[in-house]
Each structure stands twice: as structure tokens, then as C-alpha cells.
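>>> Build me a structure from this.
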Amino acid sequence: MKTQIGIKSENRQAVAEILCKLLADEFVLYTKTRNAHWNIEGLDFHSMHIFFEGQYQQLADLMDGVAERIRTIGHYAPGTLKEFLELTHLSEATNQKNDSASFITELLADHDAIIDFIRGSIDEVQEKYKDAGTSDYITGFIETHEKMAWMLRAHLK
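Modelled structure (predicted):
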């Protein structure tokens, strides 16, 4: 059945493309956070292992929500590693030590990049593509990523 939610088809397509990039970014960040959880070493191993677990669980919920929003506006969400790597703004490669400072520094940069991407997309989704629902939805992501980034940043002080 055709999606009839009061947004032009071409606008829903454009918004879906933005959301697919966001989903790819969330997936790559999720994977990098899982990597930190699995491979952390050092005197703070136990506390950081638990900390990274909490972060990747939050990211899993965000990913699921983005994929569902893409479906809500009548499109299919990307679901392969190849698609995610083609769509993401983030770098998959990590050349670092397995200590908390190295992992945190990289993850923090990725959260900041996602925040910038979302901020740059909010008005476009609202004004250009007339999708207030998605604009409002992704605005909430800024707060989540800002809080997660704050938690990471606090470890580096």
C-alpha cells in the first residue's frame, strides 16, 4: 500500500536518503563502541568495559529507531555492511592502542561528527522537505549524542 502521510514522494525520498546516512553513521559508531567494549585493556578495564556496553546499548536503540523512521516514511532501510560503509560519514579504520583514552578520543570525534550532521539536516528536513515529524525526531538525537559525548569527554579531563 502506498504511503500517504502528507509529504510529497520526492521529499520522502530525500529525507530517507538523509536518514540512511544517519543510520549508517549510527551503525559504524555502534560497531566501534562494541570494539572498544571487547578490546579495552588497562587498569580501568572493568569500569570501561561496563561503560562502553552502556553506550553501545544506547546506540542499538537509536539505530532501530532510525530504521523504523525510514520505514515509516515509506522506504527501506539499508541493512548490509557494504551499504553502511558506502553511506557513512565516519571512518571505520582504527589505528590505536587498546586503552581507554584512545578509544574515547575516537568515539568522541564520531559523536561530534554525527551531531554536526544532524544539526545540518534539521532545517533542511523541516523547511525544504516539509517533514516536521522527521525533523523533530532527529532533533532528539542531538541531545542523546551530546550526553553520550559529554560522558566520553569527562573521562579525558
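
>>> C-alpha from now on. contacts and neighbour counts both.
Fine.

>>> Enumerate the helices of the protein by residue range, in sequence order.
With helices called from DSSP state H, the chain shows them at 9-39, 45-72, 81-87, 100-123, 132-155.

>>> among the ones you listed, which is the most enclosed?
helix 9-39 (a mean of 21; mean count of other Cα atoms under 10 Å).

>>> helices or strands up against it?
Other elements packing on helix 9-39 under the criterion 3 or more Cα pairs under 8 Å, 6 or more residues apart in numbering; DSSP states H and E are helix 45-72, helix 81-87, helix 100-123.

>>> what sits against the most centrally placed residue in the chain?
By Cα atoms, centre = their mean, the chain has its centre lying nearest to Glu26, at 2.5 Å. Applying Cα atoms under 8 Å, 6 or more residues apart in numbering, we find Glu26 in contact with 59, 62-63.

>>> Could you dump the residues you listed into a markdown table and include distance to Leu108?
Output for these, formatted as a markdown table (distance: Cα to Cα, whole Å):
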| residue | distance to Leu108 |
| --- | --- |
| Leu59 | 13 |
| Leu62 | 17 |
| Met63 | 18 |
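
>>> To check against the first, give me the structure of this:
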Amino acid sequence: MEPKIGITAENLKAVAHALNHILADEFVLYAKTRNAHWNVEGPDFHSKHLFFESQYEQLDEIMDSVAERIRSLGHYAPATLKSFLELTHLSEVLHEKNDGTGFVTELLNDHESIIMKLREQVNYFANELKDAGTSDFVTGLMETHEKMAWMLRAHLR
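Modelled structure (predicted):
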């Protein structure tokens, strides 16, 4: 049954499509953060291992909320690795060293890239697709990524 929430079916489809891309970005960032947690090496191993764990736990919650937002709008969330890799704008390839600083730099770049994408979409959802709820939701995601990026950036100072 289609949701009757004051947004046209066409706009709901467009919102879900855009959210699919966000979910894919979140999943790829989650996988990269898990990789950092599992594979970090160096004298700061223990602290970085715990730090990356806290970050991937936040990303897990974000992924769940994005998928649930897609479902609440009457669409299905992508849920395969293949679909995530097709939908994401991030690269799953690491470009930095396999140490704390390398992982922090890589993950910070990805968070900042996601922040810029989300910022571009806030007004798109509200003004073009007439979905203030998703606009507000995406603003919240952006703010969460800004805080996570700040935490990463603090490790590089």
C-alpha cells in the first residue's frame, strides 16, 4: 500500500532513489571504518582500535535509520554489496597508509565528501521534492557526520 503522506508517488520515488545513494555511501564508509578497526597498526593501536569501533557503531545506526526512512516512504532499501558499490560515490579502495593517521585521513576525506553531498540535498528534498521530513532527516545526518569528522580531524592536529 502506498503511503498517503502529502508527497506525490513520483516525488516519493525520487526521494527513495536519492536515499538509496546515501545508504550506499554510509555502507561503504561503514565497511572502511570496520577495516580501520580491524587492521590499524602502530603505537596508537589500542586507542585507534576503540575509536574506530565507536565510529562504526554510529554508522551502523545511521545505516539503519536511512533504510528505515526509505521503507517508511514505501520503497525498498538496497541491501547487497553489488548495489551499494553501484550506488556509492565513494571508493572502497584505501589511498592512505595502514596506520592510525592513514586511516583517519582516509575516513575524514570520506566523511567530508558525504557532508558536501548531504548539504547539496537538503534544499532539493524540501524545495524540489516537497519532502520537509527527509530534508530535516538529511540535515540531522549531515550534523552527525560533521561531528564524526571533527573527531577524526582532532586526531590529525
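
>>> closest one to Glu146 of the first structure among the helices and strands packed on helix 9-39 of the first structure?
Nearest to Glu146 of the first structure among these is helix 100-123 (7.3 Å), distances taken as Cα to Cα.

>>> what about that closest one, how far off from the second structure?
Helix 100-123 of the first structure differs from its equivalent in the second structure by a mean of 0.4 Å after superposition (mean Cα distance after the TM-score superposition for the first structure).

>>> And for that helix, what's in contact with it?
Applying Cα under 8 Å, 6+ apart, the contact partners of helix 100-123 of the first structure are 18, 22, 25, 29, 32-33, 36, 40-42, 44, 48, 89-90, 96-97, 135-136, 138-139, 141-142, 145-146, 148-149, 152-153, 155-156.

>>> try stretch 87-98 of the first structure
Residues lying outside stretch 87-98 of the first structure but in contact with it, judged by Cα under 8 Å, 6+ apart, are 20-22, 24-25, 28-29, 32, 36, 39-41, 85, 102-103, 110, 113.

>>> One more pass at 6 Å, please.
21, 24-25, 40-41 (Cα atoms under 6 Å, 6 or more residues apart in numbering).

>>> From the residues you listed, pick the one nearest Ile70 of the first structure.
Closest approach to Ile70 of the first structure among these (Cα to Cα): Lys21, at 10.9 Å.

>>> start and end residues in the first structure for stretch 123-138 of the second structure, please.
Alignment note (TM-score structural alignment): stretch 123-138 of the second structure is matched to residues 123-138 of the first structure.

>>> now do the same end-to-end measure for that stretch.
One end of stretch 123-138 of the first structure sits 11 Å from the other (Cα to Cα, to the nearest Å).

>>> Check the offset of that stretch from the chain's centre.
17 Å (Cα atoms, centre = their mean, to the nearest Å).

>>> Could you do stretch 74-91 of the first structure as well?
On Cα atoms, centre = their mean, the centre of stretch 74-91 of the first structure falls 11 Å from the chain's centre.

>>> for that stretch, how far is the first residue from the last?
29 Å.

>>> re earlier: the residue nearest to the centre of the first structure -> the second structure?
Using TM-score structural alignment, Glu26 of the first structure lines up with Glu26 in the second structure.

>>> just checking, His49 of the second structure touches His37?
Yes. Using Cα atoms under 6 Å, His49 of the second structure makes contact with His37 at a distance of 4.9 Å.

>>> in the second structure, what residue sits furthest out from the centroid?
Relative to the centre of the second structure, and counting by Cα atoms, centre = their mean, the farthest-placed residue is Pro43 at 29.0 Å.

>>> Contacts only, for that one.
No residues are in contact with Pro43 of the second structure under the rule Cα under 6 Å, 6+ apart.

>>> Quick check: it vs Asp99 of the second structure, distance?
Pro43 of the second structure is 9 Å from Asp99 of the second structure, where distance means Cα to Cα.

>>> Over to Ala31 of the second structure?
Note on Ala31 of the second structure: its distance to Asp99 of the second structure, by Cα to Cα, is 16 Å.

>>> Next: Ala77 of the second structure.
34 Å.

>>> Nearest residue to Asn11 of the first structure in space, please, no chain neighbours.
Distance criterion Cα to Cα, 6 or more residues apart in numbering; nearest residue to Asn11 of the first structure, sequence neighbours excluded, is Tyr129 at 4.9 Å.
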